[in-house]
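> Structure of the sequence below:
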Amino acid sequence: MENYTYNSFTLQLEGIKVTEVSMYPVFLFFFFSYLFIMFANVGIVVLVSIDKSLQQPMYLLFCNLPLNDILGNSIMVPRLLVDMLVPPSERLISYYECVVQAFTTHMFGTTSHTVLMIMAFDRYVAICNPLRYTTIMSNKMVIKLTVSAWGVAFVLVAILLGLTIRLKRCRTLIANPFCDNASLFKLSCESVFINNVYGLTFTVVLFTASIGSMVLTYAKITIVCLTSKNKSLNSKALKTCSTHLFVYLIMSSCGLLIIILHRFPLYSDYRKLSSILFHIIPGSLNPIIYGVQSKEIRKFMSNVFQSRKVFPSF
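The predicted model follows:
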């Protein structure tokens, strides 16, 4: 008969399952990926903050993505690295820390969608209403869109975790490399029907709104480009929209892979690895994609390197 521990405030993380041979290569991969994520994303935020030419609505809205990547990875990856170096029996986490980690994890995924949605709106205004762009995308509008992106995500995730916190716990093992909502409500011996219904509704509404806004936005942009003979406008649309769309496809593909693998218990180890890569891959690629595509960012970095050549260090 299974032993139960009721409402324990000390939980055990399963962690990531790796062999002794592959442990250190995997550890180094996650470690250097985390360092790159921090360096690249903090660099983007600092760059936009100090360079006035980058303080445009497009870049100000984009800064939400680096901030989200920094927050999401800082809560999850360092803890994962520590757990990889200790025996499974010592991978302990307090209940409150687990709830915070779960909240941050879901905020990361939800905010990724909402931020890309407001960025799509910015691209729509820039291409479909270029003469009114500066009027519509004022500083006040940028603030409203940013608050909306984070606020909607906060409310949705707060309800998600609130429904889980109300449950009494009778187990202590988190069957995941890190804490998330599903792992937490599976600790309960009570009915989790409401949690499953809200979780499914949450996912469907988020993906429907996200995909719907992208389809609608890009359909209108495509129509404008096809009916316009302005080569400059079409070139600008292709450049800015391809970057945004590529970032969205990467994020959505990683998220959908996790959802699909949830339906196949035999591939639980692959699902757990995918849930980690959902944080690492977008966080690593986003600054590279925008850095390569952005003329302003490339110009700034070129000036920095040229100044170093003119003033070599002694």
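> Going by C-alpha atoms from here, please, whenever you check contacts or count neighbours.
Fine.
> Identify the residues contacting G15.
G15 makes contacts with 80, 83-84, 88, 91, 175-178, as judged by Cα atoms under 8 Å, 6 or more residues apart in numbering.
> same deal with L54?
Going by Cα under 8 Å, 6+ apart, L54 touches 47-48, 60, 296-297.
> can you check F9 too?
By Cα under 8 Å, 6+ apart, the neighbours of F9 are 94-96.
> returning to that earlier point: what subset of the contacts of L54 is buried?
The neighbour count (16 or more other Cα atoms under 10 Å) marks 47-48, 60, 297 as buried among the contacts of L54.
> Farthest pair within those?
Greatest spatial distance among the buried ones among the contacts of L54 (Cα to Cα): L60 and I297, at 13.1 Å.
> Can you show me the helices along the stretch 101-250 of the chain?
Residue ranges of the helices in the stretch 101-250 of the chain, as given by DSSP state H, counting those that start in this stretch, are 133-136, 139-165, 181-185, 193-227, 231-262.
> which of those sits most buried?
Most buried of the helices of the stretch 101-250 of the chain by mean neighbour count (mean count of other Cα atoms under 10 Å) is helix 181-185; its value is a mean of 22.
> List the contacts of it.
Contacts for helix 181-185 (Cα under 8 Å, 6+ apart): 99, 102-103, 106, 160-161, 164-165, 167, 174-176, 192, 195.
> Any chance of CSV for those, columns distance to T243?
Shown next, in CSV, are those (distance: Cα to Cα, whole Å):
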residue, distance to T243
V99, 34
A102, 30
F103, 29
H106, 24
L160, 32
L161, 33
T164, 37
I165, 39
L167, 43
I174, 37
A175, 36
N176, 33
V192, 40
N195, 36
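> Can you tell me which of those residues lies closest to G212?
H106 (20.8 Å).
> in stretch 274-294, what counts as buried?
274-287, 290-291, 294.
> Same check on stretch 29-46?
Under the neighbour-count criterion of 16+ other Cα under 10 Å, stretch 29-46 has 30-31, 33-34, 37-38, 40-42, 44-45 buried.
> Could you do stretch 95-102 as well?
95, 98-99, 101-102.
> Save these as TSV, and put in distance to S53 too.
Shown next, in TSV, are these (distance: Cα to Cα, whole Å):
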residue	distance to S53
Y95	46
C98	41
V99	40
Q101	36
A102	37
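> need the strands for the stretch 51-200 of the chain, in chain order.
All strands of the stretch 51-200 of the chain, identified by DSSP state E, counting those that start in this stretch, fall at 92-94, 173-174.
> Deepest-packed of those strands, please.
Each of those was assessed for mean neighbour count using mean count of other Cα under 10 Å. The highest is strand 173-174, with a mean of 20.
> one more to line up against the first:
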Amino acid sequence: MMENFTYNSLTLQLEGLNVSKDSLYPAFLFFFFSYLFIMVANVGIAFLVFIDKNLHQPMYLLFCNLPFNDILGNSIMVPRLLVDMMQPPSERLISYYECIVQAFTTHMFGTTSHTVLMIMAFDRYVAICNPLRYATIMTNKMVIKLTVSAWGVAFVLVGILLGLTIRLNRCRTLITNPYCDNASLFKLSCESVFINNVYGLTFTVVLFTASVGTIVLTYTKITVVCLTSKNKSLNSKALKTCSTHLIVYLIMIFNGMSIITLHRFPKYSFYRKLSTVLFHIIPGSLNPIIYGLQSAEIRKFFLKMFQSKRILPSIKI
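Model prediction:
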């Protein structure tokens, strides 16, 4: 494919996800129904937490950050991907400014997934290791502070990341990715991207170290408390809530590591592109299922709904 060398062009070309003619419609339907499920499930869970007063607890209020993040991250990426899949490669055009917004949102999604799971780990640590002080520590004010911190830190880190890229002049127009991200944007430049690479690497290392460090530290302390405690109900509750949180975290880490690993093997570029798309879709689909199935309160709400629906048809006027 020939690249169009245009200096600071405001129209860019997306390489997109190139699938064979035989696989086009199955792939399109898979992404379409995945997106539909993500929207319905995440909006449903967030709405449920909002309307049910029994769920107005720090654990669920902090969890609401995940559905919001999944909705935002997938809404910017998936609809655009679906449109591009149905167009020939030469017509997959995107404006430079739309590309920046997409890149910013994509990196916000990835970063906030880490920071939100970190504040959720802190909540589980306080609940299990300091149960008597939980109500005084995890106040509404603390929930707001933790939420603002999770989004604020991500906003600043990603803002600097994209700011360093925006300053560069561009001499290429082809984005070699299914959607815009920071790396594919700074690769359009013919200037030195040394600072971008250094900051990008530092950003990734700091985020992963802080994220993994927080999870390891809090879960080690939670494990110690559970092993030394003879309270079976406490241990059972801790195991349920913590296993849920840990499964979600491990899925996210596995997805992220797959993309980083596949970057080292250019011949598997299609699988790398596919994994970058699945990085959005898999957590967005699994988070509401995992939390919905594990939460007794959420299950009770749905049981009440189904029971009321069964009773209503039997009432005759």
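> okay if I get the strands of the stretch 51-200 of structure 1 as CSV plus distance to T217 of structure 1?
Formatted as CSV, the strands of the stretch 51-200 of structure 1 follow (distance: least, Cα to Cα, whole Å):
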stretch, distance to T217 of structure 1
strand 92-94, 43
strand 173-174, 40
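> So for F154 of structure 1, which of those strands sits nearest?
Nearest to F154 of structure 1, of those and by Cα to Cα, is strand 92-94 at 22.5 Å.
> Now that closest one on structure 2. Mean distance?
On superposition with structure 2, the mean distance recorded for strand 92-94 of structure 1 (mean Cα distance after the TM-score superposition for structure 1) is 0.4 Å.
> what's that strand packed up against?
Here strand 92-94 of structure 1 touches strand 10-13, going by 3 or more Cα pairs under 8 Å, 6 or more residues apart in numbering; DSSP states H and E.
> After the strand it packs on, which helix or strand is next?
helix 20-50 (DSSP states H and E).
> how far away is N196 of structure 1 from A182 of structure 1?
N196 of structure 1 sits 9 Å away from A182 of structure 1, going by Cα to Cα, to the nearest Å.
> do the same with M76 of structure 1
Distance from M76 of structure 1 to A182 of structure 1, counting by Cα to Cα: 16 Å.
> ditto for L156 of structure 1
Per Cα to Cα, L156 of structure 1 is found 15 Å from A182 of structure 1.
> Same check on F154 of structure 1?
F154 of structure 1 sits 18 Å away from A182 of structure 1, taking Cα to Cα as the criterion.
> circling back to that earlier point, who wins for proximity to P66 of structure 1 among the helices of the stretch 101-250 of structure 1?
Closest approach to P66 of structure 1 among the helices of the stretch 101-250 of structure 1 is made by helix 231-262 (12.2 Å; Cα to Cα).
> same for the closest one, what does it pack against?
Applying 3+ Cα pairs under 8 Å, 6+ apart, one finds that helix 231-262 of structure 1 makes contact with helix 95-128, helix 193-227, helix 268-293.
> out of these, which comes closest to V18 of structure 1?
helix 268-293 (9.8 Å).
> Mean deviation, the helix or strand following that closest one versus structure 2?
Scanning forward in sequence from helix 268-293 of structure 1 by DSSP H and E, the next helix or strand is helix 295-310. The superposed helix 295-310 of structure 1 is, by mean Cα distance after the TM-score superposition for structure 1, a mean 0.8 Å from where its aligned residues fall in structure 2.
> Quick check: buried residues in helix 295-310 of structure 1?
I297.
> Outside of that helix itself, list whatever touches it.
53-54, 291-292.
> Can you check which part of structure 2 it sits on?
With TM-score structural alignment applied, helix 295-310 of structure 1 matches the range 296-311 in structure 2.
> quick check, distance from the matching stretch to the centre of its chain.
Its chain's C-alpha centre and that of stretch 296-311 of structure 2 lie 29 Å apart, by Cα atoms, centre = their mean, to the nearest Å.
> Repeat that for stretch 72-91 of structure 2.
Using Cα atoms, centre = their mean, the offset of stretch 72-91 of structure 2 from its chain centre is 18 Å.
> in it, what counts as buried?
72-78, 80-82, 84-85, 89.
> Stretch 100-117 of structure 1 too?
Those would be 101-117, for stretch 100-117 of structure 1 by 16+ other Cα under 10 Å.
> coming back round to it: now structure 2: which of the contacts of F9 of structure 1 match?
Contacts conserved in structure 2 for the contacts of F9 of structure 1, counting by both residues aligned by TM-score structural alignment, their matches' Cα atoms under 8 Å: 94-96.
> Neighbours of the closest residue to M138 of structure 2 other than its chain neighbours, how many?
Distances taken as Cα to Cα, 6 or more residues apart in numbering place P58 nearest to M138 of structure 2, at 6.6 Å, with adjacent residues excluded. Residues near P58 of structure 2, counting by other Cα atoms under 10 Å, number 21.
> need the contact list for P58 of structure 2.
Neighbouring residues of P58 of structure 2 by Cα under 8 Å, 6+ apart: 123, 138-140, 143.
> Looking at structure 1, which of those hold up?
Where structure 1 agrees (both residues aligned by TM-score structural alignment, their matches' Cα under 8 Å), these reduce to 123, 138-140, 143.
> Format the residues you listed as a markdown table; extra columns: distance to C226 of structure 2.
Formatted as a markdown table, the kept ones among the contacts of P58 of structure 2 follow (distance: Cα to Cα, whole Å):
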| residue | distance to C226 of structure 2 |
| --- | --- |
| D123 | 16 |
| M138 | 21 |
| T139 | 24 |
| N140 | 27 |
| V143 | 25 |
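> which pair in those spans the largest distance?
Pairwise over the kept ones among the contacts of P58 of structure 2, using Cα to Cα, the maximum falls at D123 and N140, 12.4 Å.
> just checking, Q12 of structure 1 touches S89?
Yes. Counting by Cα atoms under 8 Å, S89 is a contact partner of Q12 of structure 1 at 7.5 Å.
> I am finished for the moment; much appreciated.
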